[in-house]
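Engineer: Got a predicted model here, sequence first, then my questions.
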Amino acid sequence: MVSAGDLAYLEEKLKRPITPLEYACFENLWSEHCSYRSTKAFLKTLPTTGENVLLGPGDDAAIVKYSDDIALAIGMESHNHPSYVDPFDGAATGVGGIVRDIISMGAKPIALMDLLYFGQITEEKNRYLLEHVVQGIGDYGNCIGVPVVRGEVTFDRGYSGNPLVNVVCVGIVDPDKYLTARVKKPGNRLVLYGAATGRDGLGGASFASRDLSEDAEAEDRPCVQVGDPYTEKLLIDATLEMTATGKIVACRDLGAAGLAGASSEMSSSYGARIEADCVHLRENGMNEVEIMLAESQERMLMEVAKDDIPALAVIMEKYSLQWRDIGEVIEEARYIVTFEGNMVCDLPIDLLVEGAPGEAWHAEPYSHERPYQAPGGDLKDLCLSVLSHPDVARKDWISRQYDHDVQLRTVSVAGGAGLLRLGDSALALSCGCSPRHIELKPYEGAANTVYENAANLACVGSNPLCVVNCLNFASPVHPEIYWQLGEAVRGMGDMAIAIGAPVVGGNVSLYNESDEFGTRILPTPSIGMAGKGPVIRYTLPADGATLAIAGTSAPALGGSVLDIVTGCGGEAPEMADPSILEKIRLFVQNGGFAADISAGGLIAALAECAPAATVSLAGDAISALFDESSGRFLIAYADKSLAEGLDAVEIGAVGGDGLIISVSGMTIRFTLQETEAALDALTSVMYAE
C-alpha cells in the first residue's frame, strides 16, 4: 500500500486527491521492487562504466561489447515471492521475464543461469519447492530453446518460507543495432503485442516488496503470473524479425507493474497518452486498474512511427501474435490514461517514474562470528558429511532437467563456469554467492563472492567482462540488515573495480522474511559474471598429473560447510587478493588444470576433480581439508614448467583406485564408491521423492 506519508506528499504535490488508477500506479512504481528506494544511495557507488560497456544500468538489460560484430545483452532478475506461492509458475515466469528483457534490446537470447536458495532439504515443503521450481525453469527454458548453462543451489533454514529464485539471461546483438527502452519522438505510436491481458499478476511489484505472511499461498496466488513459453518463443522470433527491419524505435518488456510500468518508464523522456480501452483482453469486464497493472506474461510494448505499423503488423500476424495501437508519445511530460471516455490518470511523468523519495534507514553494525572450537569425531566421517551436504553434493538431479545443448553453442557446462562458442572464442559464464560468509562479514563476503566468480572464469582461461547482481536481503527496516546491505554493496563494488569488471545491471529484492517460519533470509547478493577467453573444454586431470595448491590465504572456517555440519564456528574469510587470477588464466590457457577451492574446501575440490589420487598435506588436518578462504586453487599439470610463477605447493599425484590423504600423522582412504555416494547425496534424496 501507499504509505500515509507518501499519500499526503502526493496530494500536496498534485493539489488534489489521486484517482484509483493513480494510487495503483504509485503503489507499484514507488515500491522497493521498482524504485529501489532503500538502495539508490548504495547503487550509485558501484562502478558501472568501462571501455566495453555500450549501455549500462537503467534499461531492460545492459549491452556490453564482446567483439567487433557481437555485443552481449545481459540482465538478472528475481522472482522470489511468487516462487513460494506457486513454485512452478513463479519460477517459469521469472525465466520468461528476464528473457523478454533481453529480446526487448533486439538481442537473441542464448544462455540462462539460475541461482536458487531453499530451506533445509530435510523438510518436505522445501523438497516440494525445489522440485517444482526446477521443473518450472526447465519447462520454460527448454520450450523456448534457450540453454541453462550454469547454476548454483544453497540450502539454509533462513530460506524456509522465502526461497530465492534468481535468473540471469545473456543474448547477442549487433553492437550498432541494439534497441533501447526509451522513446525517441513525440507523435510516434505505442503498440502493445503478444498475449492478451488478464487479471493474473495484479499487484506483483508491490507484492514483491513486502514480507510473506502465513497465508501467502492462498491470499497471494492472484499476484503470481502464469506463463506460456510457446507464445514467448513466438515473441522472440517476431521481435528479432521486426528489429531487423529497423522500424522499431524503442521496445520494452511488460514486467513489474504491467502496462503502467512499461509505458510510463519507457516514455519518461517525453510523455505518453494511453487508451486503456484499446488493450486486447483475455477477460471481460476488466476495469482500468486491472488493465494497466496486471502482469500477464508474454507481452511487449514498442514505439513505432505510425506509417511503419502496417509493415510490422504483417510480421506480428505471421507469428499469430495479437497487437493493438494503444497510445502515443506526447511532447508534454505527463502520463495520461483514458478509459471509457474518462481521464483516469493524469500525472507528471517524472513524479511517477523518478519521484519516489529515497529511504535512509538506521544502520547498526554487528558481529556474528563465534570462537572456533575444534570439531570432534572421525576425520573421514567429517569429510563424508561435508561432501554429502547439499551445498557441496552434485546437482545432477537439477541439471539433467535442463537442455544445455540447444542452439549448438555450448562447449562445456562442467566445473565452475559454462562455456559457449561465440565466433572463434568462448563466452564464459559463472554465477554464485556465499551467503554464510556474507552474513558473518558483509563487506569481505560480498567482495569474495565477486572474486569467486572471477576465479571460476580464470579456471577456464577467461577474463571477466562484466557483472550483474541481484541484491536479496531481509527488511532494511532492521538496522543490522540495512548495515549489512550497505556493506555488501561496498564490498561488491570494490572487488568489481579490482578485477576490472563493471557492474552493468541488476535487481533488488528486499523484505525477504517469513512470518510463517519466523525466518529472515541470509544476505544474498547473487552474482552473474560474463567473460571471454579461448575455447577450452573442461577435462579432469589425467593419471600421473601432479597435484598442487596455488595461492595463499589466512585459514578461516566460520561460515564453512564444516561449520554448518559441526557448529565449529571460527572467523570468516578475509577479502581475497585478486592478483593471482591472471596467473591462473595463463596457466590454464597453456594446458594446465585449475579448480577454485571454495564450498567444502580442499576435500570437495579433490573429490570432484581428482577422486583417484594420493595426497599429502601439511599442517592442521581440519584447516587443510575444510578451509574455504578465498584465493586458493587446486591445480594439476603434467609439465612442471607450466606452474612456474604460481609458487604452487605440490601435494600429490592423480592415479590409483581411490583417494588417499595423509595429514597430521594419519592417513584416510576413500574408495571411488564412497566418494561417489557422498557426492550423489542430493540426487539420491530427490530421486527418492
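Structural biologist: Alright, I've got the coordinates.
Engineer: Please count neighbours and contacts with C-alpha atoms only from this point.
Structural biologist: Will do.
Engineer: ranges for the helices of the stretch 551-689 of the chain?
Structural biologist: For the stretch 551-689 of the chain, the helices defined by DSSP state H, counting those that start in this stretch cover 561-566, 581-589, 601-609, 621-626, 672-679, 681-688.
Engineer: Summarise which helices and strands the fifth one is packed against.
Structural biologist: Counting contacts by 3 or more C-alpha pairs under 8 Å, 6 or more residues apart in numbering; DSSP states H and E, the secondary-structure elements packed against helix 672-679 are helix 379-388.
Engineer: Give me the buried stretch members for the helix it packs on, please.
Structural biologist: Going by neighbour count (16 or more other C-alpha atoms under 10 Å), the buried part of helix 379-388 is 379, 382-388.
Engineer: Show me the one of the helices of the stretch 551-689 of the chain that comes nearest G227.
Structural biologist: helix 681-688 (25.4 Å; C-alpha to C-alpha).
Engineer: Next one for the comparison:
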Amino acid sequence: MTLDTIKHAEQTPDVQQPWAELGLKQDEYERIRTILGRRPTGAELAMYSVMWSEHCSYKSSKVHLRQFGEKAPENDALLVGIGENAGVVDVGQGYAVTFKVESHNHPSYIEPYQGAATGVGGIVRDILAMGARPVAVMDPLRFGAADHPDTKRVLPGVVAGIGGYGNCLGLPNIGGEVVFDPCYQGNPLVNALCVGVMKHEDIHLAKASGAGNKVILYGARTGGDGIGGVSVLASETFDDTKPTKRPAVQVGDPFQEKLLIECTLEIFREKLVAGIQDLGGAGLSCATSELASAGSGGMRVELDTVPLRDASLSPEEILMSESQERMCAIVEPDKVARFLEICEKWDVIATVIGEVTDGERLEIFWHGEQIVDVPPRTVAHEGPVYERPYARPEWQDALQADDANKLPRPATPAELREQVLKVVSAPNQASKSWITDQYDRFVQGNTVLAQPEDSGMVRVDEETGLGVAVATDGNGRYAKLDPYAGAQLALAEAYRNVAASGAKPLAISDCLNFGSPEDPAVMWQFAEATRGLADGCLTLGTPVTGGNVSLYNQTGDVAIHPTPVVAVLGVIDDVARRTPIGFADEGHLLYLLGDTDEEFGGSAWSQTVHDHLGGLPPKVDLERERLLAEILISASRDGMVDAAHDLSDGGLIQAVVESCLRGGKGARIVVPDGIDPFVFLLSESAGRAVVAVPRSEELRFKDMCGARGLPAVRIGVVDGDAVDVQGQFGIPLAELREAHEATIPGLLA
C-alpha cells in the first residue's frame, strides 16, 4: 500500500478497478467517481459495491416500496416504522413488540445448513438491535418438487440449520410454512422471522450521534466467510456456468450468538449505548456507514484494530466480511469501561475501533493511513434508484384464460373420496411434523400456540396473560395468475389466521421474493404485488413496518413464481382465551363462515389432481375479511367458539381434516342444498373459516353473525372417529392420519 492511499487514488485516475466483478454496473462506478471527485480506493470500492447491491440498497424496488409509506393507514400502535432494523408496535401495558421477516435464499441453496442457520442468526440480531429480547422465530420455506433428488439435499440441510441454530439459542419456532413447487427447484426460498419483546422506553435506534462517542465492535472475530455475500451472491441470478461461491456463505455459531444476546440485553439494562447496529449483510461497511449516515456527525474508524480470525485478510475483505455474531455500538466515553466489563463477563470480545466526529465524513484508517474518505449517506442511503421498465407479460392473458374451473371433476362419490385423499396427502397439504418436530416449539415456557395451528402465539406478560400471535402466508401460484390479487390473498390469509386464533391483527412485515428485476415481466409482477399489498394494508388498517426484498430468484432465465410472503402480527389481551384449530369435544356444532363460489384457479386440487396452473385466483374481499376477523375475535373473547380454522389451500375439507386430526375427534358433514359437493369441499374461496360452537352458545353465535351480516351456515357436528360427508363418503381418522402424516417422511427417507 502506498504512503497515501487517498492521494494515490487522486493521482492515478486511469488505474483499472474490478468494479464489474464486485457487482457494480459501469454507470454506478462512474457515479462513485463523481461523488468522490476521483477514482475510489480499493476499500471505498468494496464498501460501495456491497452497499449499492440490490440486497442492501433496494435500488430496483425503492420506487415501488414508497407506496407503503404513501398509503400507510393511520395506526396508533405503530411506534417504529420502515427504515430501522425492524418495526415496533405497541401491544399495551407498556409493552412493545418488534418483528421482521427476511430472506436467506441463495446461500441456503449453496450451503443449506449454514445458509439457513445464519438466516436465523441475522434476523435475531435485527430484533436484538431494536432493544428487544428475541422470544420466537418462524420460517416460511419454499422448495422444488418434493420428489426431486436435489430437494432431498436442500430440505434436510435447511431444516437442520434452522433447528440447530434456533434450538441452541433457546428460541421457540412457533410457525411458518413449507411449500413445494418445481419453480423453486434451483432457487429455494428460506425466509426467517423473529419476534422480540421490550418496554417502550427500551427501544434503540441505529444512529451514531455525539462527537467523541466511541464506536465499539463486539462479538465474534471477523473472518473470511461471507465476503461479497450480498453484492455477489444475493444480488445475482444463479447460473450453472458460474462458480458456486461457497466462501460467500456465512458460517454461524449459535452459542456465540446466545452470549451476544445476553451480553447486549445487560448492556441495554444499564443504558450504556447511544446507538446500535447489528452486522449482517455488508458487515462493517453497512454498520459504520448506516450508523454515521443516520447520526448527526461523521465517524473515524481504525480498521486495523478489528479482531480477526484470519490475520491475512486485506482491508477490503474486512470491510466486506459478513462473519456472524457481531454488533456495533456507539458508547459515551464515560460508559466505555462498564461496557467492556460486561462484555468480558459474558466472554464476548469487545474493541473500541473508532469514534464519532463532528465532521460529515466516514473516515477509515489502516495502520495510520487513510483508506476511506466518503460522505456516509452516499454509501448507506443515497445509492442508485432505478425505474426499471416493466410490462405485463405476453403470456399472462393466455394463462388466465386457461380456466381451472373447466378441468374434469369427480363424477362419483368414490372419485370424490379418492381425490380428497389425494389432496390431503399431497406434499403441500400433508403434515409437516417431520420438519417441525426438529424445532423446539416450547422452550422459554411462553408458547401458547405453535405448528400446525393457524398462527403461532406467545405470552408476553405472565401476570395478565397479554400475548401476541403471528402468521406468515404466501401463495406463489395465486400470484403467478394475478400478482395484485395474489399479494392481497397472502395478506388476507395471514390476517385471517391471526384472527382465527383470537388475536387482533395490528401490523405486517413482508418478504417479497421475485426473479430478476432486469426482466420487464418480473418487474411488472413486483409492481403489481407491491401495489396490491399497499392497497390491502390501507383497507385493513395494518401498516407495513418493514421487511425485505429478495430479487434475482431464478436459475438462468427461469424465474420463480412471484412469491410475496406476508407476516401479520396481532395482539390478544389474555392468551387463556386463544382459539385452537382442533375439534376436541363431541357434540360441538360446525359452522362455515363466509361464501363459497366455484374458485379453483391456482388451487391445491388443480395442482394435485391435474398438475394444472391457470385461470384466476380466488376473489379478494378485504371488507369481508375484516368482518370475518371481527366475528372470530369476538367469538373467541366471549367463549362462543372452542375451535376455529381458516379455509385456504385445499378448501373446507382440508381444514376439517386438519382440525379433526388435531383434536382427535371425527366430524359428520352435511352438504347444504343447492351446492355441488365437490365445490363445497374443495373450492378455495377466500374470507372463510370453519368454527366449532358449543350447543349452549349456538343461538348467541348465530345472532352475532346475523346482526353483523356475516353468512354462517351450520354444516355438521363433531362426532365419531371418521370424517363422514353424508351422502358422499366417509374416511376413518386412522386412514386420514396415515395419508396425511406418511407423505413427507416417505419422500425424504
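Structural biologist: Perfect, thanks for sending it. Bear in mind the structure is a predicted one, so any value in this text is a computation, not a measurement.
Engineer: that older thread, please identify which of the helices of the stretch 551-689 of structure 1 is closest to D403 of structure 1.
Structural biologist: Once the helices of the stretch 551-689 of structure 1 are compared by C-alpha to C-alpha, helix 681-688 is nearest, at 17.7 Å.
Engineer: angle of the closest one against helix 379-388?
Structural biologist: Orientation of helix 681-688 of structure 1 against helix 379-388 (axes from the mean of the first three to the mean of the last three C-alpha atoms, to 10 degrees) gives an angle of 60 degrees.
Engineer: for helix 681-688 of structure 1, packing partners?
Structural biologist: Going by 3+ C-alpha pairs under 8 Å, 6+ apart, helix 681-688 of structure 1 lies up against helix 396-399.
Engineer: Could you tell me where the next helix or strand after the helix it packs on falls in structure 2?
Structural biologist: Using DSSP states H and E, the helix or strand that directly follows helix 396-399 of structure 1 along the chain is strand 410-412. Aligned by TM-score structural alignment, strand 410-412 of structure 1 corresponds to residues 447-449 of structure 2.
Engineer: Superpose on structure 1 and give me the mean offset of that stretch.
Structural biologist: Superposed on structure 1, stretch 447-449 of structure 2 shows a mean distance of 1.4 Å to its aligned residues (mean C-alpha distance after the TM-score superposition for structure 1).
Engineer: which residues touch that stretch?
Structural biologist: Residues outside stretch 447-449 of structure 2 that contact it (C-alpha atoms under 8 Å, 6 or more residues apart in numbering) are 172, 174, 441, 455-459, 575, 580.
Engineer: Most neighbours among the residues you listed, please name it.
Structural biologist: S455 (33 neighbours; other C-alpha atoms under 10 Å).
Engineer: Run through the residues that contact it.
Structural biologist: 174-175, 449, 469-472, 497-498, 501.
Engineer: Now do the same for the closest residue to it other than its chain neighbours: helix, strand or coil?
Structural biologist: The spatially closest residue to S455 of structure 2, leaving aside those adjacent along the chain, is A471, at 4.7 Å (C-alpha to C-alpha, 6 or more residues apart in numbering). Under DSSP: H, G, I helix; E, B strand; the rest coil, A471 of structure 2 falls in the strand class.
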